[in-house]
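# Provided below are the primary sequence and the corresponding predicted coordinates.
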Amino acid sequence: MAISLSKGQKVDLTKTNPGLSKVIVGLGWDVNKYDGGHDFDLDSSVFLLGDNGKVTSDIDFVFYNNTNGGNGSVVHTGDNRTGEGEGDDEQVKINLANVPSNIQRITFTITIHEGEARNQNFGQVSNAYARIISEDTGEELIRYDLGEDFSIETALVVGELYRHNGEWKFSANGSGYQGGLAALAKDFGLQVG
């Protein structure tokens, strides 16, 4: 039975699931009725952060154009450009046992591709969620439904896996940003051109 989280909650992942090392983080969403004439393309991205809350290099930013990070321990399975259909829209596979020791936090985000230019925002998105599944058993361990708290934001920090006393925990962040992916990337220490 999955643990259902609310914004701001934290939960043990590996301590309560001994032997767990391979997980899949599934991210999903639905687009409300939208007739602005543009595609509505949401993207998940992952930032691999050190102690200082920043990436150490560009390779610590995992997304549809850089699908591998953390020496292969974090793998983005690819871009879904429509968000249609049931189940996860995008997934990230993580081998927790192989995440390099300098990476303390794995932060999951969802952004709207060209949201500002297309006049799109998360007020037009519903049913956004993140869930963590055991890759070995397929069991859903943690689920976080973001709710409908966003209106003008074009980027969301959904949640993060982080190390705590040698174990991995998950924190449900649910914080919105204006400025899309560029604003997030800058906050996490990437040089945005």
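Good, I have the coordinates. Because the structure is predicted, anything quoted here is derived from the model rather than measured. Numbers count the residues shown, from 1 in each chain.

# okay, CA-based contacts and neighbour counts for the rest of this
Will do.

# Give me the distance from stretch 11-29 to the chain's centre.
Per Cα atoms, centre = their mean, to the nearest Å, the displacement of stretch 11-29 from the mean C-alpha position of its chain is 13 Å.

# what distance separates the start and the end of it?
Using Cα to Cα, to the nearest Å, the end-to-end distance of stretch 11-29 comes out at 23 Å.

# What are the contacting residues of that stretch?
Residues from elsewhere that reach stretch 11-29, judged by Cα atoms under 8 Å, 6 or more residues apart in numbering: 44, 83, 87-97, 125-136, 167-171.

# Strands - which of the residues you listed land there?
Counting by DSSP state E, the members of the contacts of stretch 11-29 that fall within strands are 44, 90-95, 125-134, 167-171.

# Below is an additional structure, to be compared with the one above:
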Amino acid sequence: MAINLSKGQKIDLTKTNPGLSKITVGLGWDTNKYDGGKDFDLDVSVFLANANGKVDKETNFIYFNNKQNENASVVHTGDNRTGEGDGDDEQIQIDLQNIPADVDKVAFTITIYEAEARSQNFGQVSRSYVRIVNDANSEELIRFDLGEDFSIETGVVVGELYRNGAEWKFNAIGSGYKDGLSGLTRDYGLQ
């Protein structure tokens, strides 16, 4: 049975699930009806950050054009350009035991592709969530529903896995960015 998290809640992931190593992080969303005439294309990006919260090298920025880090411990399974249908819209496969030692945080974000040009924002997105599934038995361990707290934002930090000694924890963040992917890449130390 999955644990439903609230914004700001932190939970042990590996300590409460001994032996957990391979997980899938699924992210999903729906778009509200609107008359803008342009399709919505939401994208998941993952930032592998050091202890200072910065990404040391471009290969630690995972997205639809860079689908994995150097040792393939974090892999983006592909871009969903419509968000149609039930279930996860995009997924990230993670091998917790092989994440490089210099990575302290794995942050999951969702941005709207060409949001400004298309006059789109997260106020037009509903039922967005992140969930973590144990690959060994397909059990959903954690779920965080973001709610409808956004209006002008074009990017959201959904949550992050972070090291706590030898264990991994998850932090349900749900923090919006009005300057989308450019704001996220700037704050994570990328140009």
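Sure thing, it's come through. Here the structure is a predicted model, which is why all the values come from computation and not from measurement.

# Overlay them and tell me the TM-score.
The TM-score (TM-score structural alignment, normalised by the length of structure 2) is 0.99; 191 aligned residues with a Cα RMSD of 0.6 Å.

# rewinding a little: quick one, which of the ones in strands among the contacts of stretch 11-29 of structure 1 are buried?
Of all those considered here, the ones buried according to neighbour count by 16 or more other Cα atoms under 10 Å are 44, 90-95, 125-126, 128-134, 168-171.

# Apart from its neighbours in sequence, what residue is nearest Gln91 of structure 1?
Once its chain neighbours are removed from consideration, Gln91 of structure 1 has its nearest residue in Gly26; the separation is 4.5 Å (Cα to Cα, 6 or more residues apart in numbering).

# so the one you found sits in a strand?
Yes. When DSSP: H, G, I helix; E, B strand; the rest coil is applied, Gly26 of structure 1 is found to be in a strand.

# Quick check: end-to-end length of stretch 12-32 of structure 1?
Counting by Cα to Cα, the length from the leading to the trailing residue of stretch 12-32 of structure 1 is 33 Å.

# again, but for stretch 61-73 of structure 1
Terminal-residue distance, stretch 61-73 of structure 1 (Cα to Cα): 13 Å.

# Now the most centrally placed residue in structure 2: which helix or strand?
Central residue check for structure 2 by Cα atoms, centre = their mean: the C-alpha nearest the mean position is that of Phe108, 2.3 Å away. Applying DSSP states H and E as the criterion places Phe108 of structure 2 in strand 105-112.

# how far off strand 105-112 does the lengthiest helix in structure 2 point, in degrees?
Counting by DSSP state H, the longest helix found in structure 2 is helix 180-187. Interaxial angle, helix 180-187 of structure 2 versus strand 105-112 (axes from the mean of the first three to the mean of the last three Cα atoms, to 10 degrees): 150 degrees.

# mean shift between helix 180-187 of structure 2 and structure 1?
Between helix 180-187 of structure 2 and the corresponding residues of structure 1, superposition yields a mean separation of 0.6 Å, by mean Cα distance after the TM-score superposition for structure 1.

# What residues in structure 1 pair up with that helix?
Following TM-score structural alignment, the aligned partner range for helix 180-187 of structure 2 in structure 1 is 180-187.

# what distance separates that stretch from the centre of its chain?
Its chain's C-alpha centre and that of stretch 180-187 of structure 1 lie 14 Å apart, by Cα atoms, centre = their mean.

# what comes up buried for that stretch?
Within stretch 180-187 of structure 1, the residues that qualify as buried are Gly180, Leu181, Ala182, Leu184, Ala185, counting by 16+ other Cα under 10 Å.

# just curious, which of those residues is nearest to Gly8 of structure 1?
Leu184 (18.8 Å; Cα to Cα).

# my guess is that closest one contacts Gln191, does it?
No. Under the contact definition of Cα atoms under 8 Å, Leu184 of structure 1 does not touch Gln191, with a separation of 10.9 Å.

# residues touching the nearest residue in space to Ser151 of structure 2 that is not next to it in sequence, list them.
Nearest residue to Ser151 of structure 2, sequence neighbours excluded (Cα to Cα, 6+ apart): Gly123, at 4.0 Å. The contact partners of Gly123 of structure 2, by Cα under 8 Å, 6+ apart, come to Glu148, Asp149, Phe150, Ser151, Ile152, Glu153.

# Would you agree Gly123 of structure 2 falls within a helix?
Yes. Checked against three-state DSSP, Gly123 of structure 2 lies within a helix.

# Please report how far it lies from Ser182 of structure 2.
For Gly123 of structure 2, the distance to Ser182 of structure 2 under the criterion Cα to Cα works out to 19 Å.

# residues contacting Asp95 of structure 2?
With contacts taken as Cα under 8 Å, 6+ apart, Asp95 of structure 2 has the following neighbours: Ser21, Lys22, Ile23, Ser73, Val74.

# For the residues you listed, which ones persist in structure 1?
Contacts from the contacts of Asp95 of structure 2 that recur in structure 1, judged by both residues aligned by TM-score structural alignment, their matches' Cα atoms under 8 Å, are Ser21, Lys22, Ile23, Ser73, Val74.

# and of the residues you listed, the nearest to Asn32 of structure 2?
Closest approach between the kept ones among the contacts of Asp95 of structure 2 and Asn32 of structure 2, by Cα to Cα: Ile23, at 29.8 Å.
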